[in-house]
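Asker: Got a sequence here, can you model it:
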Amino acid sequence: MEQWNQSSVVEFILLGLAEGILAETALFVLFLAIYLVTLVGNSMMVMLIGTEPRLHTPMYFFLLHLSLLDLCYSSVTVPQMLAHLLSRHKAMPFARCAFQMYIFLVFGMAECVLLGVMAYDRYVAICHPLHYTSIMSWRFCSWTAGAAWASGIINSLIVNAFALRLPYRGQNLINQFFCEVPAVIKLASADYTEAEVVVFVFGSFLLLLPFILIAASYARIVVAILRIRSAEGRRRAASTCASHLIVVSLFYGTALFAYMRPSSVSSATGQDKAVSVFYTVVTPMMNPLIYSLRNKEVKCALKKLLSRKIFSPVT
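Answerer: All right, here's what the predicted structure looks like:
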């Protein structure tokens, strides 16, 4: 036993979401359906925005990147979770677990920054409509979208470097359904305080800074909307922001709960798993539904695409 405790961990055992064949089968069917809706919904958004000239605007440019991030974000965790729900041995090799942690944080952190940029886009559209095209130029949009992806890559490298430099010997049971940095570093066989501080600092940086930008943008938007005299004008201005606000609430509500709580809070109650399911599985499915169901331009583009497919002559 002493020799085993001193040996390096070669694989992690994921405890998953439930125990028992019936529960795991039910969860498999449920999450498979959600994942298929996620793939179809986000792929449809990417195709619509890419092919419909009316949607070639900065707002939809950022929405295209959001759909790409959601596709990647959910694909990092859900397929492996589905496989483990049908498997008796829920293990992941150390290297694959480390890779999942890195890729997951890349997409998650990039989405935080992108949501902040999207809020700034709505602020410019409502508060500075006459200067919108000059401020939100294609060069600026491309630069900010690239900065969102780059920030995810760089910050994930730093966070995972601190997590993976810790020694892991003996303990290999992760009370989660995927390899997530806060859950993994708790298994280190040395003091992991430094790694927890790094996760908290960089989590705060990439969660709170975009959140401050979002809050400041919408504070100015609310003031601008209240100055509009007509009720119809206020309604139209508010409706352009409603979808983004819903997406921000879903994503930030769960992400802040997962990454900004004290480390003393135990995950044994299953709260962490429920929250993780929401922001890794449910939110990527909801985003395209929110934007498509609440957006007339997207619905018109979808009808146009479907009519073109249905009524096009067969060759």
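
Asker: When you work out contacts or count neighbours from here on, use the C-alpha atoms and nothing else.
Answerer: Will do.

Asker: Give me the neighbour count for Leu306.
Answerer: Residues near Leu306, counting by other C-alpha atoms under 10 Å, number 12.

Asker: same question, Lys296
Answerer: Using other C-alpha under 10 Å, Lys296 has 11 other residues around it.

Asker: just the helices in the stretch 51-200 of the chain please.
Answerer: 58-85, 94-127, 132-135, 138-164, 181-185, 193-227 (DSSP state H, counting those that start in this stretch).

Asker: Any buried residues in the fifth one, and which?
Answerer: Buried residues in helix 181-185, counted by 16 or more other C-alpha atoms under 10 Å: 181-182, 184-185.

Asker: what do you get for the first one?
Answerer: Residues 58-78, 81-82, 84-85 are the ones in helix 58-85 that count as buried (16+ other C-alpha under 10 Å).

Asker: Could you do the longest one as well?
Answerer: Of all the residues in helix 193-227, those buried under the rule 16+ other C-alpha under 10 Å are 195-196, 198-200, 202-204, 206-208, 210-211, 213-214, 217-218, 221-222, 224-225.

Asker: other SSEs contacting it?
Answerer: Applying 3 or more C-alpha pairs under 8 Å, 6 or more residues apart in numbering; DSSP states H and E, one finds that helix 193-227 contacts helix 94-127, helix 138-164, helix 181-185, helix 231-259.

Asker: what about the longest one, distance to the chain center?
Answerer: Here the centre of mass of C-alpha atoms in helix 94-127, compared against the chain's by C-alpha atoms, centre = their mean, to the nearest Å, lies 6 Å away.

Asker: quick one: terminal-to-terminal distance for stretch 125-145?
Answerer: 18 Å (C-alpha to C-alpha, to the nearest Å).

Asker: residues in contact with that stretch?
Answerer: With C-alpha atoms under 8 Å, 6 or more residues apart in numbering as the contact definition, stretch 125-145 has outside contacts at 58, 61-62, 65, 114, 117, 121, 124, 220-221, 224, 237.

Asker: at 6 Å instead, please
Answerer: Here stretch 125-145 makes contact (C-alpha atoms under 6 Å, 6 or more residues apart in numbering) with Val124.

Asker: List the buried residues in that stretch.
Answerer: 125-127, 132, 135-136, 141, 144-145.

Asker: Out of those, give me the two with the largest separation.
Answerer: Using C-alpha to C-alpha, the pair of those lying farthest apart is Cys127 and Ala145, separated by 21.6 Å.

Asker: shouldn't Thr38 be in contact with Thr283?
Answerer: No. When contacts are counted by C-alpha atoms under 6 Å, Thr38 is not listed as touching Thr283 (9.1 Å).

Asker: could the helices and strands packed on helix 193-227 be laid out in a markdown table, adding distance to Val275?
Answerer: Below are the helices and strands packed on helix 193-227 laid out as a markdown table (distance: least, C-alpha to C-alpha, whole Å):
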| stretch | distance to Val275 |
| --- | --- |
| helix 94-127 | 14 |
| helix 138-164 | 21 |
| helix 181-185 | 13 |
| helix 231-259 | 6 |
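
Asker: here's the other one to compare against:
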Amino acid sequence: MRVTRRTVTVIGLGLIGGSILRAAARAGHDCRGFDHDPATRAAAREAGTSGREDGDPAPGGWRIDDSPATAADGADLIVLAVPPAALPAVLGPLAGHPGIVTDVASVKQPALAAARPAGVRFVAGHPMAGRELSGFAAGDAALFEDRPWVLCLDEPTVLADWLAVAEFARSLGARVVPATAAEHDDAVARVSHLPHLAATALAAQAAGPLPASLAAGSFADGTRVAASAPALWADICAANAPAVRAALDRLIADLTAARAALDPPASASALEPWFGTGHAVRADWPPTAGRPVPVPPERDALLALGRAGGWLTDITGTELTAVLPR
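Answerer: A predicted model of the protein is given here:
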């Protein structure tokens, strides 16, 4: 697809922000960055000017500034890669900025609420990509390739701004999924926030020398994200509390049903249907893309695409191509 070269500023250079900086520079965008931590700025600056003695960005590199205002000056697109609780403080100084502002926070309704009084051209976003590691050093330019990147189309988001951010996300290799903020928050509570809670609970079951020594593949697969930073995920789950509570209630009800099937006399025939439901969902994941179809650049059509599980594959101006899962 044709990529519009943009001047992109990334504020917050942890795993996601650092990966966006790397991926955007690789895609040919003019990139700047800022992080509140001086050590992170130093590491990012060294990586972005590697091989240059004058401190200018190396080919495929970036510029790191010592203030968010300097980094944001002249940017077409500002990406806020900060925790949900930090968004209001970061958005405030951007009031009146002429460029588009997007974010990558894991919860979207609070992000929209924080952006409304800030007076910015805001498009709420969330790349569904990550690792259990954190920090700038864990970043990866390939992190977003063929991964969902949700962009919210709630009113009063301007469609042209949404399309510009969608084109940027596609330039990093992502699959752009349209949704409302409420739809996003409900979905990620089920497939992201709840798994972190469940993985942490499962990991705690391995306390003790013998369980830890016997743990193998199923333990590793089921608890991988329990290695994530506790403070970060406490912040995320608290920010999405209503949806996470509902998801957790459903999980508890499911586990309670399994517990009841284990009451004497326990039998495999009572448990097999319980295992079957989850097995069927997992066997059909990930979704397989169908044939490409055109999508009109209209809010209702795009939201219908997202609700059907589809995503955009090509954005050229206002000509959009999408796929639906088979």
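
Asker: so what number do they get for TM-score?
Answerer: Once superposed, chain against chain, the TM-score is 0.28 (TM-score structural alignment, normalised by the length of the first structure); 139 aligned residues with a C-alpha RMSD of 6.2 Å.

Asker: if we can go back for a sec, nearest to Lys299 of the first structure among the helices and strands packed on helix 193-227 of the first structure would be which one?
Answerer: helix 231-259 (13.9 Å).

Asker: For Thr9 of the second structure, see how far away Ser171 of the second structure is.
Answerer: Using C-alpha to C-alpha, we find Ser171 of the second structure at a distance of 15 Å from Thr9 of the second structure.

Asker: and if you look at Ala268 of the second structure?
Answerer: 56 Å.

Asker: do the same with Ile100 of the second structure
Answerer: For Ile100 of the second structure, the distance to Thr9 of the second structure - C-alpha to C-alpha - is 10 Å.

Asker: Which of those two has more residues huddled nearby?
Answerer: Using other C-alpha under 10 Å as the criterion, Ile100 of the second structure and Thr9 rank with Thr9 on top: 33 against 19.

Asker: Show me what the host helix or strand of the more buried one packs onto, helices and strands only.
Answerer: If you go by DSSP states H and E, Thr9 of the second structure is part of strand 7-11. Judged by 3 or more C-alpha pairs under 6 Å, 6 or more residues apart in numbering; DSSP states H and E, the packing partners of strand 7-11 of the second structure are strand 30-34, strand 77-80.

Asker: Can you name the residues that contact Ala89 of the second structure?
Answerer: No contacts exist for Ala89 of the second structure under C-alpha under 6 Å, 6+ apart.

Asker: what's the burial count for Ile21 of the first structure?
Answerer: 13.

Asker: ok, now Ile290 of the first structure?
Answerer: Ile290 of the first structure, neighbours per other C-alpha under 10 Å, totals 15.

Asker: Name the nearest residue to the residue nearest the centre of the first structure, ignoring sequence neighbours.
Answerer: The centroid of the first structure falls nearest to Gly108 when counting by C-alpha atoms, centre = their mean (4.6 Å). Excluding the flanking residues, the one nearest Gly108 of the first structure by C-alpha to C-alpha, 6 or more residues apart in numbering is Tyr73, at 6.9 Å.

Asker: Need the helices and strands packed on strand 7-11 of the second structure in TSV (columns: mean neighbour count and distance to Ala231 of the second structure).
Answerer: Putting those into TSV (neighbours: other C-alpha atoms under 10 Å; distance: least, C-alpha to C-alpha, whole Å) gives the following:
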stretch	mean neighbour count	distance to Ala231 of the second structure
strand 30-34	26	22
strand 77-80	25	19
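
Asker: sec struct for Asp249 of the second structure, please.
Answerer: helix (DSSP: H, G, I helix; E, B strand; the rest coil).

Asker: Now for it, how many residues are close by?
Answerer: 12.

Asker: before we move on, what about Gln6 of the first structure?
Answerer: Residues within reach of Gln6 of the first structure, counting by other C-alpha under 10 Å, total 13.

Asker: now Pro211 of the second structure
Answerer: Neighbours of Pro211 of the second structure using other C-alpha under 10 Å come to 11.

Asker: do Ala147 of the first structure as well
Answerer: There are 15 residues near Ala147 of the first structure, going by other C-alpha under 10 Å.

Asker: Over to Phe28 of the first structure?
Answerer: 18.

Asker: and it, what element?
Answerer: helix 21-51.

Asker: Now do the strand holding Thr9 of the second structure and strand 30-34, the angle between them.
Answerer: Using axes from the mean of the first three to the mean of the last three C-alpha atoms, to 10 degrees, the inter-axis angle of strand 7-11 of the second structure relative to strand 30-34 is 20 degrees.

Asker: What are the contacting residues of the host helix or strand of Ala164 of the second structure?
Answerer: According to DSSP H and E, Ala164 of the second structure maps onto helix 159-171. Applying C-alpha under 6 Å, 6+ apart, the external contacts of helix 159-171 of the second structure come out as Ile315.

Asker: Tell me what angle that helix forms with strand 7-11.
Answerer: Using the same axes, to 10 degrees: helix 159-171 of the second structure against strand 7-11 is 80 degrees.

Asker: Tell me the buried residues in helix 159-171 of the second structure?
Answerer: Here helix 159-171 of the second structure shows 159, 161-171 as buried, counting by 16+ other C-alpha under 10 Å.

Asker: just checking, next helix/strand downstream of that helix?
Answerer: Per DSSP H and E, the helix or strand that comes after helix 159-171 of the second structure is strand 175-179.

Asker: so what secondary structure elements neighbour that following strand?
Answerer: So strand 175-179 of the second structure, by 3+ C-alpha pairs under 6 Å, 6+ apart, packs with strand 148-152, helix 299-307, strand 311-316.

Asker: Indicate which one of the ones you listed is closest to Pro273 of the second structure.
Answerer: Closest among these, once you apply C-alpha to C-alpha, is helix 299-307, at 28.1 Å.

Asker: ok, back up a step: which other helices and strands does the helix holding Phe28 of the first structure contact?
Answerer: Using 3+ C-alpha pairs under 6 Å, 6+ apart, helix 21-51 of the first structure is in contact with helix 58-85, helix 283-293.

Asker: Output these as CSV; include the columns distance to Phe311 of the first structure.
Answerer: Below are these laid out as CSV (distance: least, C-alpha to C-alpha, whole Å):
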stretch, distance to Phe311 of the first structure
helix 58-85, 27
helix 283-293, 22
